[in-house]
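In: Okay, sequence plus prediction incoming.
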Amino acid sequence: MTDQAVQPGLRERKRLATRRAIRMAVLSLALERGFENVTVDDISRQADVSPRTFFNYFASKEDAILGDPPLVADDALVEEFIAGGRDTGDDPHALLDDLGDLLATASHDAEPERAVVQLRKQLLRQHRELMHRRLATMRAFEEALMEIVLRRLEVQTGTPASDPALRARAHLVTLVAFAAVRHAWANWVEQEGGDLQDFVRQAFTDLRTVVS
């Protein structure tokens, strides 16, 4: 699987900068004043954008805090990952190795920033309802990942995806992979430098050692 990052153009960099400014504004204001005391107008002024621009990026202040739902990867990479099951034979490590590559690429594409993640983490601790919404998005991500793993196993084994044993195996693989990603995120947030995708790759390298 390829791992070449495409550098964004000027328009995309401006878009990302605006999204970041809005996110930093809502997070910093909510931590300072309390989430319920912050309005979209307050956020827009802090981010130096109009309320209309705010709503071009986020549907609500809650969405601005929670950010985009996590994505596994683009469709082409997912299909490449699934098709890779035809060539792995009985290699016990191939599935996790390829899954690590897929999730590392997705981590790069997400372009997270430590400052945003750290502020969000502080705020979610203070607001249970926001934490529940964040957890719901993570569960949706986990379910989407499991379906991808299940399709890979179906190709690899020739067993239909409806088979309970195959679904159970896909669920186990997904839980292990998800734990590795969470471990990578936690380490990345605590460090001063390094790309998130490198932490994800290292987590899966360490996982390979553990399960050897």
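Out: Right, received. Where do you want to start? Residues are numbered from 1 along each chain as shown.
In: From here on, just use CA atoms for contacts and neighbour counts.
Out: OK.
In: my read: residue 57 touches residue 21, true?
Out: No - look at residue 57 against residue 21 with CA atoms under 8 Å: they stay out of range, at 11.1 Å.
In: Give me the distance between the residue positioned nearest the centre of the chain and residue 183.
Out: In the chain, the centroid-proximal residue (CA atoms, centre = their mean) is residue 70; its distance is 3.6 Å. Distance, residue 70 to residue 183, using CA to CA, to the nearest Å: 16 Å.
In: quick one: residue 212 from residue 87, how far?
Out: When residue 212 is compared with residue 87 (using CA to CA), they lie 20 Å apart.
In: So between these two, which is more surrounded?
Out: residue 87 (11 against 7; other CA atoms under 10 Å).
In: Can you give the contact residues for stretch 24-32?
Out: 35-38, 43-44, 46-47, 61, 64-65, 116, 119-120, 122-123 (CA atoms under 8 Å, 6 or more residues apart in numbering).
In: residue boundaries of the helices in the chain?
Out: Counting by DSSP state H, the chain has helices at residues 10-33, 40-47, 51-57, 61-66, 75-83, 94-110, 114-126, 128-157, 164-190, 196-211.
In: Turn those into CSV, columns for mean neighbour count.
Out: CSV is the format used below for these (neighbours: other CA atoms under 10 Å):
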stretch, mean neighbour count
helix 10-33, 17
helix 40-47, 18
helix 51-57, 14
helix 61-66, 19
helix 75-83, 16
helix 94-110, 21
helix 114-126, 16
helix 128-157, 17
helix 164-190, 17
helix 196-211, 18
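In: what sits against the residue nearest to the centre of the chain?
Out: The contact partners of residue 70, by CA under 8 Å, 6+ apart, come to 110, 137, 138, 141.
In: Looking at those, which is nearest residue 197?
Out: residue 110 (9.7 Å; CA to CA).
In: residue contacts, that closest one?
Out: 70, 71.
In: if I look at it, how far off is residue 70?
Out: 8 Å.
In: do you know how far residue 111 is from residue 195?
Out: Distance, residue 111 to residue 195, by CA to CA: 9 Å.
In: Compare the two and say which is more crowded by neighbours.
Out: Under the criterion of other CA under 10 Å, the comparison of residue 111 against residue 195 puts residue 195 first, with 15 against 12.
In: then this one, side by side with the first:
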Amino acid sequence: MGNTATDAAPGRRDRKKRQTRDALVAAALRLVDERGRDHVTVEEISEAADVSPRTFFNYFATKDDALLGGPLPDGPSIHDRLLAVPAGVPLLNALFEAMQPDIEQIQAERDVWLLRLRVIKSNPSLLPLLVARGECAEEETVAAVAARTGIAPDSLFPQLVATTAGAALRTSMMRWATDDNRDLLDLVREAFVILGSGLTEPAPTHEEVTR
């Protein structure tokens, strides 16, 4: 049998790291929301999170990384998750299933994400980094779709699938940010159903205005 105290130590360390990381993100977002990005320093963020600037840089390379949340915690990549979905599952359904853990994590951190979206809207200088991160995520999705379908990653199909999936997630998040009555997962699921329909025009949901 293993040593229980030793076996438990990595779990405690991981929780402590996550708590520190979350505290830094929360402090960065709160301060920038109050003052604006250009009026907040790494030192002030660190002080608000009750850690040293050195500790800050153990988690984030820059202030902007803290605002956008940095990399997701370790776990299976979208590539590994997509390949793990049974081969008989249609591609869009499989892709939604592979994305689900990330969507659920965002949903669980709703307050943080709503604040993050507000900070991004108020500080347009964050947009280039956000776009760059989106491009990296889409490149990973392209590789995953190519591996699952056997289609070359430089072909149009996997690139178009990755781009439309990313757009569906972003559109759903913006809708979610203004609708307290909908879960993000439901919105993304609905968006994927629309994509799966080939963007077939739905029946009108309101009476046509008579001219």
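Out: On my side now, so go ahead. Predicted model, so just to flag it, every value in this text is computed and none were measured.
In: TM between them?
Out: With the length set by TM-score structural alignment, normalised by the length of the second structure, the two chains reach a TM-score of 0.72; 190 aligned residues with a CA RMSD of 3.2 Å.
In: ok so, going back, would you turn the contacts of residue 70 of the first structure into TSV with distance to residue 153 of the first structure?
Out: Shown next, in TSV, are the contacts of residue 70 of the first structure (distance: CA to CA, whole Å):
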residue	distance to residue 153 of the first structure
110	26
137	24
138	22
141	18
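In: Closest one of these to residue 156 of the first structure?
Out: residue 141 (22.6 Å).
In: For the residue mapped onto the closest one from the second structure, give its distance to residue 19 of the second structure.
Out: In the second structure, the residue paired with residue 141 of the first structure is residue 137, using TM-score structural alignment. Using CA to CA, we find residue 137 of the second structure at a distance of 25 Å from residue 19 of the second structure.
In: ok, now residue 172 of the second structure?
Out: Distance, residue 172 of the second structure to residue 19 of the second structure, using CA to CA: 28 Å.
In: Repeat that for residue 146 of the second structure.
Out: From residue 146 of the second structure to residue 19 of the second structure the distance is 36 Å (CA to CA).
In: before we move on, what about residue 46 of the second structure?
Out: Distance, residue 46 of the second structure to residue 19 of the second structure, using CA to CA: 14 Å.
In: quick one, what contacts the residue mapped onto residue 21 of the second structure from the first structure?
Out: Superposed on the first structure with TM-score structural alignment, residue 21 of the second structure falls opposite residue 19. Residue 19 of the first structure makes contact with residue 57 under the criterion CA under 8 Å, 6+ apart.
In: swap in the one 4 residues further on?
Out: For residue 23 of the first structure, the contacting residues are 64, 65, 67, 116, by CA under 8 Å, 6+ apart.
In: what about 7 Å?
Out: By CA atoms under 7 Å, 6 or more residues apart in numbering, the contact set of residue 23 of the first structure is 64, 65.
In: for residue 71 of the first structure, same thing?
Out: Applying CA under 7 Å, 6+ apart, the residues contacting residue 71 of the first structure are 106, 141.
In: Excluding residues flanking it in the chain, which one is nearest the counterpart of residue 100 of the second structure in the first structure?
Out: Mapped onto the first structure by TM-score structural alignment, residue 100 of the second structure lines up with residue 104. Spatial nearest neighbour of residue 104 of the first structure, excluding adjacent residues (CA to CA, 6 or more residues apart in numbering): residue 197 at 4.5 Å.
In: ok, that neighbour touching residue 102?
Out: No - assessed by CA atoms under 7 Å, residue 197 of the first structure is found out of contact with residue 102, at 10.0 Å.
In: Residue 152 of the second structure is in contact with residue 146, isn't it?
Out: Yes - between residue 152 of the second structure and residue 146 there is a contact at 5.8 Å, judged by CA under 7 Å.
In: Roughly how far does the residue mapped onto residue 64 of the second structure from the first structure sit from residue 39 of the first structure?
Out: Taking TM-score structural alignment, the alignment pairs residue 64 of the second structure with residue 62 from the first structure. From residue 62 of the first structure over to residue 39 of the first structure the distance is 11 Å, taken as CA to CA.
In: how close does the match of residue 21 of the second structure get to residue 60 of the first structure?
Out: Between residue 19 of the first structure and residue 60 of the first structure the computed distance is 13 Å (CA to CA).
In: What of residue 165 of the first structure?
Out: With CA to CA as the criterion, residue 165 of the first structure and residue 60 of the first structure are 42 Å apart.
In: again, but for residue 175 of the first structure
Out: Distance of residue 175 of the first structure to residue 60 of the first structure, given as CA to CA: 31 Å.
In: Also residue 170 of the first structure?
Out: 35 Å.
In: Not counting sequence-adjacent ones, nearest residue to residue 68 of the second structure?
Out: residue 116 (7.0 Å).
In: nope, residue 117 of the first structure is what I was after
Out: Closest to residue 117 of the first structure by CA to CA, 6+ apart is residue 189, at 7.4 Å.
In: hang on, isn't the one you found packed against residue 114?
Out: Yes - taking CA under 7 Å as the definition, residue 189 of the first structure is a contact partner of residue 114 at 5.7 Å.
In: so what corresponds to residue 192 of the second structure in the first structure?
Out: Checking TM-score structural alignment: residue 192 of the second structure goes with residue 204.
In: my read: its match touches residue 180, true?
Out: Yes - assessed by CA under 7 Å, residue 204 of the first structure is found in contact with residue 180 at 6.5 Å.
In: And stretch 56-64 of the second structure, how far out from the chain middle?
Out: Relative to its chain's centre, stretch 56-64 of the second structure lies at 18 Å (CA atoms, centre = their mean, to the nearest Å).
In: Residues contacting it, please?
Out: The contact list for stretch 56-64 of the second structure, computed with CA under 7 Å, 6+ apart, reads 21, 42, 46, 66, 70.
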